[in-house]
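In: Need a 3D model of the following:
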Amino acid sequence: MNVNNKYSKIQRISGLWCLVALFTILLTACSADETQTVATFTNLVMEDNFDVEGRPDASIWGYDIGTGVNGWGNQELQYYTSRPENVTVENGVLLITAQQEAFENSQYTSARLLTKDLFEQQYGRFEARIRLPYGQGIWPAFWMLGADIDENPWPGAGEIDIMEYRGQNPTVLIGSVHGPGYSGGQAISKEYVLENDRFDTGFHVFGIEWGPEYINYYVDDVLYNQITPEDVTGTWVFNKPFYILMNLAVGGTFVGSPNAETQFPQSMIVDYVRVYEQ
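Out: Next comes the predicted model:
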């Protein structure tokens, strides 16, 4: 892929998207159902356009390193690093790259970035423009955790999955919430199916708009789901600050292991991350 040519196109499309998105938000916030709660979030409070080469902005992003406990709780196969081989900014995009390599007793490496202790917010619009990887056992995610997780372990702290995706199903993504009584396989989720295209062939904007009693899920300008306290099967834990995570996992219970057809390296390519408040 010619990243230089690709990013020149990104710049043109991104500018047009900003105008379209602002106009759409001011109208109805893309409501797919007149009974759904929507709001306008127009005050930009955090933005990373990945326009400085090298390491991601250390004032926004930190890293999880290693394999966690039981493969980060999911039997994942990768070792997360902060090496440039796994995470770097090039030509105006963030590259989170999974490699097949022997490293620290693991057979794969990748990266997981997070804003913990650097940026957190209660409510607002959280969005990222991403081109996803593909293949059996490839598991990218853009998600959030309750900022009180150190004192209130998962799932008590709450989790909002803005986007997660099985690389072997490149037309389908999933938006979910996890909390006490509805975590793991019992998460409250909904799929979004991309018609006549795949998420690995181009960039898409994945976002939520989050208020006191609802979380709206968007792909591009489509509102495809709303989750409210009435939808969860336990305590609603989404009235407090959350922080952001982006990662590219390999293997695990959600996607299964890579197979002979899985190609490496695979990269999750992020054009921007933006957060708005009302």
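In: From now on I want contacts and neighbour counts done on CA atoms only, so please keep to that.
Out: Fine.
In: Could you pull up the contacting residues of Thr109?
Out: Neighbouring residues of Thr109 by C-alpha atoms under 8 Å, 6 or more residues apart in numbering: Gln78, Tyr79, Tyr80, Thr81, Asn86, Ala98, Gln99, Gln100, Glu101, Phe103.
In: so which helix or strand takes in it?
Out: strand 106-110 (DSSP states H and E).
In: how about this one, so we can line them up?
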Amino acid sequence: MNTGRRTALRWTGLGVVAAAGATLPLLGRRPAESLRPAPTEDGSLLLGRDRWTVQTGAGGWGNHELQTYTESAVRFTDDGGIRITAHVRGSGPEAVCTSGRITTAGRFSFTEGTLTARMTLPEGQGLLPAFWLLGDGLASAGWPACGEIDVVETPNTSDRSVHTLHGKKAHKQLAWHLGNTVEWATPLSRGHHEYTVKRRPGRVVILVDGRVVLDRTRSELGPKRWVFDEPFHVLLSLAVGGDWPGPPDASTPATSVLAVDRVRFTPGVEL
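Out: Below you'll find the model as predicted:
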């Protein structure tokens, strides 16, 4: 995702850590109902509504985005599902848009393991659905030094997906990124797919339906630029407009849904 978008207004082992006392400046919060672990029989953890905070607000989010993030745009289901709905009225830079964004900051983070979201991505001009991670050091180190892992982003169309790591600047660079763009014969919006990130010390691997789309190691960057062994939290968002996807137009659906069947974490990782 566009790096600037992540820095405005808030911004977001085998260890799983609850990053207590997180200081991200969230503009809106939904109180936690429970922070008790809910492991499944196979030892994995389903990230239910108690792990998420709904973020709200407007202001462009650093990328001149058009949407206002609202509480009502996010709906959680009892079986672990999540629906993030974007409403778009009008077209161009003056379009009026609402949507949703959620984060596990302060409620769930991990340093090593496998995280998978099974979901259906919407598509349309100006839409940017994303499943991504931010380093818990955001408040102290800032972006991009905290690190960012974009598990999947599909700006405008779902027949192309983008998968990227962002890290701290070197010399006079604002930031660096290592990424990959994948073309799909069948658009990802046609049904549910599994988007996975596997993390272990010195390596990050991203997969779509079990297919590796990005594989990066510490040796490619050197230890001073590799920030991906620290705790990271999880975000899901559906942005509208902005510098990357551009504004909606007459073809953009009035209502679009990022439909998440589940988000599941499994300690440990096989690579």
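In: Any chance you could compute the TM-score here?
Out: Scored against TM-score structural alignment, normalised by the length of structure 2, the superposed chains reach a TM-score of 0.75; 221 aligned residues with a C-alpha RMSD of 2.4 Å.
In: re earlier: which of the residues in the next helix or strand after the strand holding Thr109 of structure 1 are buried?
Out: Counting by DSSP H and E, the element after strand 106-110 of structure 1 in chain order, helix or strand, is strand 112-114. Across strand 112-114 of structure 1, burial judged by 16 or more other C-alpha atoms under 10 Å covers Arg112, Leu113, Leu114.
In: and the helix or strand following strand 112-114 of structure 1, which stretch of structure 2?
Out: Sequence order places strand 124-131 as the next helix or strand after strand 112-114 of structure 1, per DSSP H and E. Counting by TM-score structural alignment, strand 124-131 of structure 1 lines up with residues 113-120 of structure 2.
In: That stretch vs structure 1 - mean distance after superposition?
Out: Taking mean C-alpha distance after the TM-score superposition for structure 1, the mean distance separating stretch 113-120 of structure 2 from the aligned residues in structure 1 is 0.6 Å.
In: ok so, going back, just the ones of the contacts of Thr109 of structure 1 in strands?
Out: Gln78, Tyr79, Tyr80, Ala98, Gln99, Gln100, Glu101, Phe103 (DSSP state E).
In: Which residues are in contact with Glu277 of structure 1?
Out: Contacts for Glu277 of structure 1 were tallied using C-alpha under 8 Å, 6+ apart; they are Phe41, Thr42, Asn43, Leu44, Val45, Tyr123, Gly124, Arg125.
In: Could you check which residue of structure 2 pairs with it?
Out: Per TM-score structural alignment, Glu277 of structure 1 is aligned with Pro267.
In: which residue packs closest to Asp150 of structure 2, ignoring adjacent ones?
Out: Trp132 (4.4 Å; C-alpha to C-alpha, 6 or more residues apart in numbering).
In: For that neighbour, what is the enclosing helix or strand?
Out: With DSSP H and E as criterion, Trp132 of structure 2 is part of strand 127-135.
In: can you tell me how far the counterpart of Asp220 of structure 1 in structure 2 sits from Pro201 of structure 2?
Out: Alignment note (TM-score structural alignment): Asp220 of structure 1 maps to Asp209 of structure 2. Taking C-alpha to C-alpha, to the nearest Å as the measure, Asp209 of structure 2 falls 23 Å from Pro201 of structure 2.
In: same check, this time on Glu112 of structure 2
Out: The gap separating Glu112 of structure 2 from Pro201 of structure 2 is 7 Å, by C-alpha to C-alpha.
In: residues bridging contact with those two, i.e. touching both?
Out: By C-alpha under 8 Å, 6+ apart, Glu112 of structure 2 and Pro201 have these common neighbours: Asp229.
In: neighbour count winner among these two?
Out: Shown here are Glu112 of structure 2 and Pro201; by other C-alpha atoms under 10 Å, Glu112 has more neighbours (26 against 14).
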